[in-house]
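*Asks:* can you look at this prediction? I've put the sequence above it.
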Amino acid sequence: MENIMVGRQPILDKKENLFAYELLFRSPKNNEIFDGEKATAEVIMNSLESIGLPNLTQNKPAFINFNTKMIKNKIFDILSSDSIYIEILETVEVDEEILSICKELKSQGFKIVLDDFEFKESLIELVKIADIIKIDFLNTTKKVRKETLYLIKSKYNKDVKFLAEKIENYSHLKEAKKFDYDYYQGFYFTKPDIISGRKVEPFKQSYVNILEELNKEYPDFRQIENYIKQDLSMSYSLLRLVNSAAYGYDINSIRQGIVLLGVDKLKKWSLLYSFKSLNSKKPDILLITSLTRAYFAESLKQHLDIDEDLFILGMFSLINAYLDRDLKDVLPLISMKSKFKDALISKEGKLGEVIKIIEIYEKSNWQDLNKYSLDKKAVSNDYLEAIENAEEIFEITY
C-alpha cells in the first residue's frame, strides 16, 4: 500500500489515564491533502488491513472522523461498534437522513461524537443522542464554553460527556477540571507545566551510576548488579522484564538477568525505569510517547545517515515535561553528549532534524515532511514499529 500515513492523538480520562486515540490521516504525496471522505476511507483501510487497529490504539477505542458523504455511504458497516467511535465533523449539515443514520448507529452500539462543537438550533436533535461532545479550547472563549456546557446539560442531554480538545496549557487543563470535563485531548500533555520556584528533581544517584557504567567501553556488570540491588522495585522490574514472554528467559538472579539482556537492552530498560520514577504524577501516555520517540529516533539514523545511538536523544526530548522545567535548566543535570544537549535545545543540524521529524509524526503535519529527502513509506513503517515496541516494553515493565 502506498505511503501509509496514519497519525494518532491520545485522549485521556479525568485521571489522565489513556482512554482512546483519535486516528488521523494525511497524504504527503505531491503535498496533497485528501478531502474528508478519502481520508477517512484511508484511515479505516490502513488501520484494519495494513497496520492493525490494536497496534495503533493499544487496544483502546479509536475515534475516526466522518464527513457527510462517509455517513450517508454507511462506510461504518465494516467496523466494530466495540472499538470505533463515530466522530461527526463540524462541517456535516444535519438533515433527516443524517439524523436517521446516527440513530441507526446508536442502535448498533456505536458511540456518537460531535467534533469542534458550536451550538446551533440545527444540531439539537443530534445533541440529544450524542455520547460525547468535543469543545475546542483554542477557538472558543471561556464564556462560550461555560454557556454551552450549561445549556446542553440542563436542557438537551444531561448524560452526554464532554471532551476538552486542543488543551495547550495549564490554564486550559485547570478550566477543564473545574467544569468537570470527562476527557482531555491536546499537546499540553507532552509539555512541561512550568511553575516558578519549583525545585528541579534530579535523577536518583543509582540511575545515574547505572547509565554512566553502561556507557563505559567495558562496563562492570558486578557494579551494575550492586546498584540495581539497592532498589527493590528496580530489581523486581528487571526480573519481570527478563522473565517475560518477549524474552523467553526463566531466571531468578539479577546478575543473570543483566548478562542475558546485554548492554543495549539494559540501557533502554534503565532509561525507562528512571523516567517512570521521576514523576509518578505524570500520565502514562507521556512515558509511552517518550519511548516511542526513543525507538523512532533510533530508526531515523539510517534515513539521515547519522552514526550515533539516538535512543537516548529521543527519550530525553521530553525530560522537561517530566521535571516541569525548561530544557536549559534540566540538561546540565544529565550526563549526555554536549551535541545531543545542543540539538534538544536548538533543534538545529542533523540531530535537530531528528526531533523535528518526530514532532511532524506526532502532530500529523505530513506536508512538512517534504522538506526532507526521505523514503516516506519506510519512515512511516518505522514509526509504526516504534509505537509497537514502545507499548510492548511498557506493558512488560509495568
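*Replies:* That came in fine, so what should we check first?
*Asks:* alpha carbons only for contacts and neighbour counts from here, please
*Replies:* Fine.
*Asks:* so residue 343 makes contact with residue 337?
*Replies:* No: with contact defined as C-alpha atoms under 8 Å, residue 343 does not reach residue 337; the gap is 10.1 Å.
*Asks:* and residue 20, which of the three is it?
*Replies:* Secondary structure, DSSP: H, G, I helix; E, B strand; the rest coil: residue 20 is strand.
*Asks:* wait, I meant residue 315
*Replies:* helix.
*Asks:* please name the nearest non-neighbouring residue to it.
*Replies:* In space, and not counting its chain neighbours, residue 315 is closest to residue 294: 4.6 Å by C-alpha to C-alpha, 6 or more residues apart in numbering.
*Asks:* contact partners for that neighbour?
*Replies:* Residue 294 makes contacts with 310, 311, 312, 313, 314, 315, as judged by C-alpha atoms under 8 Å, 6 or more residues apart in numbering.
*Asks:* now render the residues you listed as TSV, adding distance to residue 4 and neighbour count.
*Replies:* Formatted as TSV, the contacts of residue 294 follow (distance: C-alpha to C-alpha, whole Å; neighbours: other C-alpha atoms under 10 Å):
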residue	distance to residue 4	neighbour count
310	24	21
311	24	24
312	27	21
313	26	25
314	23	25
315	25	25
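*Asks:* quick check, nearest of these to residue 29?
*Replies:* Among the contacts of residue 294, residue 314 lies closest to residue 29 (C-alpha to C-alpha), at 26.7 Å.
*Asks:* then this one, side by side with the first:
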Amino acid sequence: MITDLVEQPDDYPRVKEFFLARQPILNHHEDVIAYELLFRRARTGPADVVDDLSATASVIAHASELGIGNVIGGSLGFFNVDAAVLDCDFVNFLPSDKVVLEILETVKVTPALVARVAELSEQGFVFALDDVVCQDAALQPLLPFVKIVKIDITGMDKTALSSLASYFKVRKKLLLAEKVETVEQFHACLEIGFDYFQGYYFARPVVLSGKKLAPSQLVILSLMALIDSDADTFDIEQTVKKEASLSMNLLRLANTPGLGVTTRIESLGQALAVLGRRQLKRWLQILMYAEHGKGGHFSSPLLQLATTRGKLLELIAEQLHPGERCMADKAFTVGVMSLMDTLLGQSMEQILVQVPVVDEVRDALLHRKGFYGDLLKLVEYIERLEQTGAMLLPTMNKLDLSIEDLYALQLRAFDWSNSISRGI
C-alpha cells in the first residue's frame, strides 16, 4: 500500500528519483489550458505502472517541494491516480482549484472508491476518467462525479470514435482526445465535438511548398541575419521600426521580470540598448513564436514548447560547462530554433539558409549530432516520456548529468517559460 510507504520515509522514493514531464492539453482554439504531469521512476527497462503511481504519490506528498505553480503556471495540472493514491490523506496537499485527478482505466470501481471520489468531489476536486476506449457499464457509478472523459483515439476509426463521444456527450461530459499525433486526427476530433486535445500533433513539421511568411516573420528573420552580420545599431533599429507590432512586443519583452530590468523601458532605442545583441537575438527567436500565437499571447503550444526547450538546454549547458557563456547561448538557440520548421512550414535546411548558424548548431538541428544534438535529444525524450523514457538514462549518463540536477533545472525552465508568458 502507498499509505504504508508514507509511514516508512527511509524506503519511500524521493521526488528527485523520478523523471518529470509536462504534456500540454489544448482547447479547440489550440490554446494551452492545462498540462498533464507525468512522473516516471528512473529506469532503463519497460515502464512499470505501479512505480509510476508511486512516483505520483511521492510528488503529491511533496507538493511544496515540487512547486506546482512553477510547473503549470496559470494552467491546470492533471495527475494520474488510483484507489491507493486517493485513499491517502496527502491528496489534500494539492490545491483543488488547480488540479484534475485522472482515474486510471486499470482502477477497479468499488463502492469504497465511489464514496471516496464523491467525498473529494464535494471538497472541490475535479475528476477525469483516463484512457476510455469503450462504453463500460462498470464506470456508471463514477459518472456523476466525473467532469472530463479522456478517450484514447489510437487505432479507433471515426465511426466508433463518434459513437463513443456521443455516449458521453449526452451525459454532459467534457471530452478530451488523447494521443492526437496528426493534424488530420485533430480536425477529425474537432468535427466530432471534442473539447480538449492532448498529443504532439502541433509540433510535427509539415512543409508547405510556396507558403508565404507573414511580414512580421520576414522582418524577424531579416533582423536575425543583421545581428549575425554585425550590422550597425542604426540599421537594426530602422528595421524594427518597419513593423509596429514588433516594436511593441520588443518593448514588452524588455520590461519582463524574466529579464531583470529594474526601471521601465519606454523607447525602442532604450530597449535595444538594454537588451544587447545577444539578448535581442534570443527575444527575436521567441517573438517568432509569439507572432504566430493569437494576439501574441502565450496560449500557443509551440511558443510554450520552444521557450521551455531553449531555457532548459541553456541551463543544462551552464551546469555542465560553467562560465562558458557562448556554449549556453548556442544551446538556447538550438532549443528555440528546433521547432521553427513546424512554425514556418519550411524545411530546417531552408530556414538555416535564411538564418545562418554555426556548424555545431546546424549539426544539432539537422542531424541531432554533437553535444547540442544530445541536449536536444534529451528534451525530446522528456517530452515523450511514455514512449522514449528508456532513452533518458543513457543520454544523461553520456552527458554526465544527474537526475537530481535535471529535475532542478526543469523547474527553473518551467518557471522562466511561465514568466515569459506574462510579458508577451
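*Replies:* Received the coordinates, thanks. Just so it is clear, the model here is predicted, and its values are computed rather than measured.
*Asks:* rewinding a little: give the equivalent position in the second structure for the residue nearest to residue 315 of the first structure.
*Replies:* Using TM-score structural alignment, the partner of residue 294 of the first structure in the second structure is residue 310.
*Asks:* go on, residue 257 of the first structure?
*Replies:* Alignment note (TM-score structural alignment): residue 257 of the first structure maps to residue 271 of the second structure.
*Asks:* where does residue 65 of the first structure land in three-state SS?
*Replies:* Residue 65 of the first structure ends up strand, using three-state DSSP.
*Asks:* what's the nearest residue to it if we skip its chain neighbours?
*Replies:* Per C-alpha to C-alpha, 6+ apart, closest to residue 65 of the first structure is residue 87, 4.7 Å.
*Asks:* so what's that neighbour up against?
*Replies:* Contact partners of residue 87 of the first structure, counting by C-alpha under 8 Å, 6+ apart, are 63, 64, 65, 66, 112, 113, 114, 115.
*Asks:* same check for those residues, but in the second structure.
*Replies:* Counting by both residues aligned by TM-score structural alignment, their matches' C-alpha atoms under 8 Å, those that remain in contact in the second structure are 63, 64, 65, 66, 112, 113, 114, 115.
*Asks:* the second structure: which residue goes with the third one?
*Replies:* The equivalent of residue 65 of the first structure in the second structure is residue 80 (alignment by TM-score structural alignment).
*Asks:* was I right about that match contacting residue 56?
*Replies:* Yes: proximity of residue 80 of the second structure to residue 56 meets the contact threshold set by C-alpha under 8 Å, at 7.0 Å.
*Asks:* those strands in the stretch 1-150 of the first structure, which residues are they?
*Replies:* 6-13, 18-25, 62-66, 84-88, 111-114, 132-136 (DSSP state E, counting those that start in this stretch).
*Asks:* would you format these as CSV with distance to residue 103 of the first structure included?
*Replies:* Below are those laid out as CSV (distance: least, C-alpha to C-alpha, whole Å):
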stretch, distance to residue 103 of the first structure
strand 6-13, 25
strand 18-25, 22
strand 62-66, 15
strand 84-88, 12
strand 111-114, 9
strand 132-136, 15
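*Asks:* nearest to residue 380 of the first structure, of those?
*Replies:* Ranking the strands of the stretch 1-150 of the first structure by proximity to residue 380 of the first structure (C-alpha to C-alpha) places strand 6-13 first, at 8.4 Å.
*Asks:* same for that closest one, what does it pack against?
*Replies:* Applying 3 or more C-alpha pairs under 8 Å, 6 or more residues apart in numbering; DSSP states H and E, one finds that strand 6-13 of the first structure contacts strand 18-25, strand 183-185, helix 349-363.
*Asks:* read off where it ends up in the second structure.
*Replies:* Using TM-score structural alignment, strand 6-13 of the first structure pairs with 20-27 in the second structure.
*Asks:* specify which member of the contacts of residue 294 of the first structure is nearest to residue 93 of the first structure.
*Replies:* residue 314 (43.0 Å).
*Asks:* which residue lines up with the closest one in the second structure?
*Replies:* Aligned partner of residue 314 of the first structure by TM-score structural alignment: residue 335.
*Asks:* what does the residue nearest to residue 65 of the first structure align to in the second structure?
*Replies:* Structural alignment (TM-score structural alignment) places residue 87 of the first structure against residue 102 in the second structure.
*Asks:* any idea how far that match is from residue 20 of the second structure?
*Replies:* Separation of residue 102 of the second structure from residue 20 of the second structure (C-alpha to C-alpha, to the nearest Å): 17 Å.
*Asks:* could you do residue 389 of the second structure as well?
*Replies:* 10 Å.
*Asks:* settle it for me: which of residue 343 and residue 337 of the first structure has more neighbours?
*Replies:* It is residue 343, of residue 343 of the first structure and residue 337, that has more neighbours when counted by other C-alpha atoms under 10 Å, with 19 against 9.
*Asks:* which residue is the nearest non-sequential neighbour of the alignment partner in the second structure of the more buried one?
*Replies:* Using TM-score structural alignment, the partner of residue 343 of the first structure in the second structure is residue 364. Nearest residue to residue 364 of the second structure, sequence neighbours excluded (C-alpha to C-alpha, 6+ apart): residue 373, at 4.0 Å.
*Asks:* corresponding residue for the one you found in the first structure?
*Replies:* Taking TM-score structural alignment, the alignment pairs residue 373 of the second structure with residue 352 from the first structure.
*Asks:* got the contact list for that match?
*Replies:* 343, 344, 346.
*Asks:* restricted to helices, list those.
*Replies:* 343, 344, 346 (DSSP state H).
*Asks:* ok, the match of residue 343 of the first structure touching residue 370?
*Replies:* Yes: the criterion here is C-alpha under 8 Å, and residue 364 of the second structure meets it with residue 370 at 6.5 Å.
*Asks:* so who does residue 344 of the first structure touch?
*Replies:* 313, 317, 327, 352, 355.
*Asks:* now those residues in CSV, with distance to residue 79 of the first structure?
*Replies:* Shown next, in CSV, are the contacts of residue 344 of the first structure (distance: C-alpha to C-alpha, whole Å):
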residue, distance to residue 79 of the first structure
313, 39
317, 37
327, 43
352, 40
355, 35
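*Asks:* which element is the match of residue 257 of the first structure on?
*Replies:* Here residue 271 of the second structure sits within helix 268-292, counting by DSSP states H and E.
*Asks:* how far does the very next helix or strand once past that helix sit from the chain's center?
*Replies:* Per DSSP H and E, the first helix or strand lying C-terminal to helix 268-292 of the second structure is helix 301-320. Distance of helix 301-320 of the second structure from its chain centroid, counting by C-alpha atoms, centre = their mean, to the nearest Å, is 11 Å.
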